[in-house]
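Visitor: fold the following, please.
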Amino acid sequence: MSNYAVEMKQTAQAMVASGKGILAMDESNGTCNKRFEKLGIPATEERRRAYRELILTTPGLSEFISGAILYDETIRQSTQAGVSFIKVMQDAGMIPGIKVDTGAKDLAGHPHEKVTEGLDGLRDRIAEYYKMGARFAKWRAVITIGEDIPSRACIEANAHALARYAALCQEGGLVPIVEPEVLIDGNHTIERCYEVTDETLHAVFAQLYRQGVAYNQMILKPSMVISGLACPIQAPAEQVAEMTIQCLLKNVRVNVPGVAFLSGGQSHQQASEHLNIMNAKYRSHCPWQITFSYARAIQQPALETWRGNDANVAQAQQQLLHRAKCNSAASLGQYRAQMEQQLAPV
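Guide: Predicted coordinates for the structure are as follows:
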């Protein structure tokens, strides 16, 4: 058992505390710059820093957000006043987390499939991040549905990497967020998505077991079982909730503290609605907390309001807080569509 076992168990439970979710703000500089460019925001380190300050200093955010996943650049940055972002989070009662993978790369011999890299040197990076104040980490695997894919090789390669990452995290004191994302891109049906998600989760938990990962000191961050974006038949929200929970109950070990979904290209209202139905209808059947770890589904309205202009910070923060509040309600089964109209004017 890791020396950090007690601390990690407490951290994992705090990450999925009732009514709270995890904010994913760990997009790479390249991804962040692309989003900025679309809105005419200068793609500079200073504007990225200013945007992350806007997010982390949002008043009242910690009421709905337990922690945030940072990128390597962000965890080293500070507010304009010189306070490190780690300290800002700790003072607000939010847990700092860090993305540790180095991205999904082409899987040799398997066209159109990816494997996530970043295991080389990971033990040392974990030690550094722990010393800086991070208490959890994230690693994302990407599974694509298409003609004759995913292959068994792709699923197994990603499951193995996720498990080795998780074991290294627990050795070094960081709670691993295990994120196997079955992409929403494609014209596949919800039934096909279920099959692939089922196979993926089965493989991931088999590898976690083999690598000796403690289930009660990790968080699962899966995608929902949902129709592909280009599928002519889009499954209704009730079916998404039912099939997702069914798939999780079949595969996720009972002592995992929480399941924190990624939004994965859903609209922000869809992401809230699906999470809400899962909690309203199926919470009593589930041994783990069911919550969110969203990125765009929380941040996008704030980014569009801010547009790189410091005069818009307060209004953008209000948008961010509103989305966090809606998803907090969804994690309790208390979200209603009318809440979307309740954003008070600035």
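Visitor: rest of the way, CA atoms for contacts and neighbours
Guide: Noted.
Visitor: please name the nearest non-neighbouring residue to the residue nearest the centre of the chain.
Guide: Most central in the chain under C-alpha atoms, centre = their mean is residue 293, positioned 3.7 Å from the mean C-alpha point. Excluding the flanking residues, the one nearest residue 293 by C-alpha to C-alpha, 6 or more residues apart in numbering is residue 22, at 4.4 Å.
Visitor: are there helices or strands packed against the helix or strand where the one you found lies, and which ones?
Guide: Assessed by DSSP states H and E, residue 22 sits inside strand 21-24. Other helices and strands packing on strand 21-24, by 3 or more C-alpha pairs under 8 Å, 6 or more residues apart in numbering; DSSP states H and E, are strand 65-70, strand 289-292.
Visitor: next, the structure of the following sequence, for comparison with the previous one:
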Amino acid sequence: MDQKKLQRAAAAKAFIAALDQSGGSTPKALAAYGVEKSEYSTDQEMFDKVHEMRTRIIKSPAFTSEHILGAILFENTMERTIDGELTADYLWNKKAILPFLKVDKGLADLSNGVQLMKPISGLDELLQRAVKRNIFGTKMRSVIKETNPSGIKEIVRQQFEIGKQIAAAGLVPIIEPEVDIHSQNRAESEKFLKDEILNQTAQLHSDTKIMLKLSIPVVDNFYSDLITGQPNIIRVVALSGGFSRKDANEKLARNHGLIASFSRALAEGLSVRQSDEEFNACLAASIKSIYNASIT
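Guide: This next block holds a predicted model:
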């Protein structure tokens, strides 16, 4: 593991941009950007459109390492180029921004109040490619819908089991057991979740480094004991979870040491029809507001 990159991941005053919309969520992301389904007819054309959007974000003068720690990419994006360089190389070489890769294949059906990850076929091969493509870390998401202790235990166990496989390949896994912000008894779910994360973290080898991506908690600073005092956990980041950028920023700012890893909230207000000046100004304002909420 590159110690310079590891140190940046652990200590930089910045946040992570989630640019990893995959097949299922891409049409919604494109529609929010102003690209309608009528403007593409195949998956290839759809992914071309979303890569154009991601490239515009990444190349923007507002998208710099001063505010951005890392960017999470979709597998399709990892294999594409920006100005002749593979996306991960462009991010690090031109922007000093760490590249992460989404590795999960989506969610299984609801069971025991949670949605586990679907089996990740070909994970070893994907991790080998990620290492060759100079990816720093990975991200994988599962979702807690109900306060079900056995379901929450299973979701964390699955995340850590795969996380150890990812770490063994030389990458830093972002473990993301999201608690649905619309679920009932969310604070109780977060309590069971934290206890199980601490239990699994205690079983990690001292050399294994992980990151966590969690919903912004109901109780401010609830995850402070994960943010500090856990040598295996180098960073805890937060998803916006469906909150507007304004609401997500307000909640995030009350949680000291927790930094953003926003997707929809980051791209809110961006449009394919904006001039470059308008686009860059809108993105700069979004980045600055998320940054300010992340450094509290």
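Visitor: care to give me the TM-score?
Guide: Scored against TM-score structural alignment, normalised by the length of structure 2, the superposed chains reach a TM-score of 0.87; 285 aligned residues with a C-alpha RMSD of 2.4 Å.
Visitor: just to revisit the earlier point, hmm, the residue nearest to residue 293 of structure 1 is touching residue 63, no?
Guide: No: between residue 22 of structure 1 and residue 63 there is no contact under C-alpha atoms under 8 Å: 11.5 Å.
Visitor: which residue comes closest to the equivalent of residue 76 of structure 1 over in structure 2 once chain neighbours are left out?
Guide: In structure 2, the residue matched to residue 76 of structure 1 (TM-score structural alignment) is residue 79. Spatial nearest neighbour of residue 79 of structure 2, chain neighbours left out: residue 86 (6.6 Å); criterion: C-alpha to C-alpha, 6+ apart.
Visitor: any idea how far that neighbour lies from residue 197 of structure 2?
Guide: Residue 86 of structure 2 is 35 Å from residue 197 of structure 2, where distance means C-alpha to C-alpha, to the nearest Å.
Visitor: tell me which of those two has more neighbours.
Guide: residue 197 (21 against 16; other C-alpha atoms under 10 Å).
Visitor: any idea what the residue nearest to the centre of structure 1 aligns with in structure 2?
Guide: Checking TM-score structural alignment: residue 293 of structure 1 goes with residue 261.
Visitor: quick check: that match touching residue 15?
Guide: Yes: counting by C-alpha under 8 Å, residue 261 of structure 2 touches residue 15, with 6.2 Å between them.
Visitor: shared neighbours, the two?
Guide: Common contacts of residue 261 of structure 2 and residue 15 (C-alpha atoms under 8 Å, 6 or more residues apart in numbering): residue 237.
Visitor: the strand holding residue 22 of structure 1 vs structure 2 - mean distance after superposition?
Guide: For strand 21-24 of structure 1, the mean distance to aligned residues of structure 2 following superposition is 0.6 Å (mean C-alpha distance after the TM-score superposition for structure 1).
Visitor: so where is that strand in structure 2?
Guide: Residue span in structure 2 matched to strand 21-24 of structure 1, by TM-score structural alignment: 15-18.
Visitor: relative to residue 49 of structure 1, how far out is residue 89 of structure 1?
Guide: 15 Å.
Visitor: trace residue 57 of structure 2 over to structure 1, please.
Guide: Going residue by residue (TM-score structural alignment), residue 57 of structure 2 aligns to residue 55.
Visitor: I'd say that match and residue 320 touch.
Guide: Yes: between residue 55 of structure 1 and residue 320 there is a contact at 7.5 Å, judged by C-alpha under 8 Å.
Visitor: need the nearest residue in space to the residue mapped onto residue 152 of structure 1 from structure 2, chain neighbours excluded.
Guide: In structure 2, residue 152 of structure 1 lines up with residue 149, judged by TM-score structural alignment. Of all residues not flanking residue 149 of structure 2 in the chain, residue 192 sits nearest, at 6.4 Å (C-alpha to C-alpha, 6+ apart).
Visitor: residue in structure 1 matching that neighbour?
Guide: So, by TM-score structural alignment, residue 192 of structure 2 is matched to residue 199.
Visitor: what's the answer for residue 230 of structure 2, then?
Guide: Per TM-score structural alignment, residue 230 of structure 2 is aligned with residue 254.
Visitor: same thing with residue 284 of structure 2?
Guide: Aligned partner of residue 284 of structure 2 by TM-score structural alignment: residue 321.
Visitor: how near is its match to residue 272 of structure 1?
Guide: Per C-alpha to C-alpha, residue 321 of structure 1 is found 14 Å from residue 272 of structure 1.
Visitor: of those two, who's got more company?
Guide: residue 272 (29 against 25).
Visitor: hmm, the more buried one is touching residue 330, no?
Guide: Yes: here residue 272 of structure 1 reaches residue 330: they are 5.8 Å apart, a contact under C-alpha under 8 Å.
Visitor: now the strands for structure 1?
Guide: Assignment of strands within structure 1 using DSSP state E yields the ranges 21-24, 65-70, 95-99, 104-106, 114-116, 136-143, 175-182, 219-220, 258-261, 289-292.
Visitor: turn these into TSV, columns for mean neighbour count and distance to residue 169 of structure 1.
Guide: Supplementary listing: the strands of structure 1 in TSV, determined by neighbours: other C-alpha atoms under 10 Å; distance: least, C-alpha to C-alpha, whole Å:
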stretch	mean neighbour count	distance to residue 169 of structure 1
strand 21-24	26	18
strand 65-70	26	15
strand 95-99	26	11
strand 104-106	14	19
strand 114-116	22	16
strand 136-143	26	7
strand 175-182	26	6
strand 219-220	24	12
strand 258-261	25	17
strand 289-292	28	21
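Visitor: output those strands in a markdown table; the columns should cover distance to residue 238 of structure 1.
Guide: Listed next are the strands of structure 1 as a markdown table, based on distance: least, C-alpha to C-alpha, whole Å:
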| stretch | distance to residue 238 of structure 1 |
| --- | --- |
| strand 21-24 | 22 |
| strand 65-70 | 26 |
| strand 95-99 | 32 |
| strand 104-106 | 32 |
| strand 114-116 | 31 |
| strand 136-143 | 24 |
| strand 175-182 | 20 |
| strand 219-220 | 22 |
| strand 258-261 | 16 |
| strand 289-292 | 16 |
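Visitor: nearest to residue 193 of structure 1, of these?
Guide: Residue 193 of structure 1 lies closest, by C-alpha to C-alpha, to one member of those: strand 175-182, at 7.7 Å.
Visitor: so where is the closest one in structure 2?
Guide: Taking TM-score structural alignment, strand 175-182 of structure 1 hits residues 172-179 over in structure 2.
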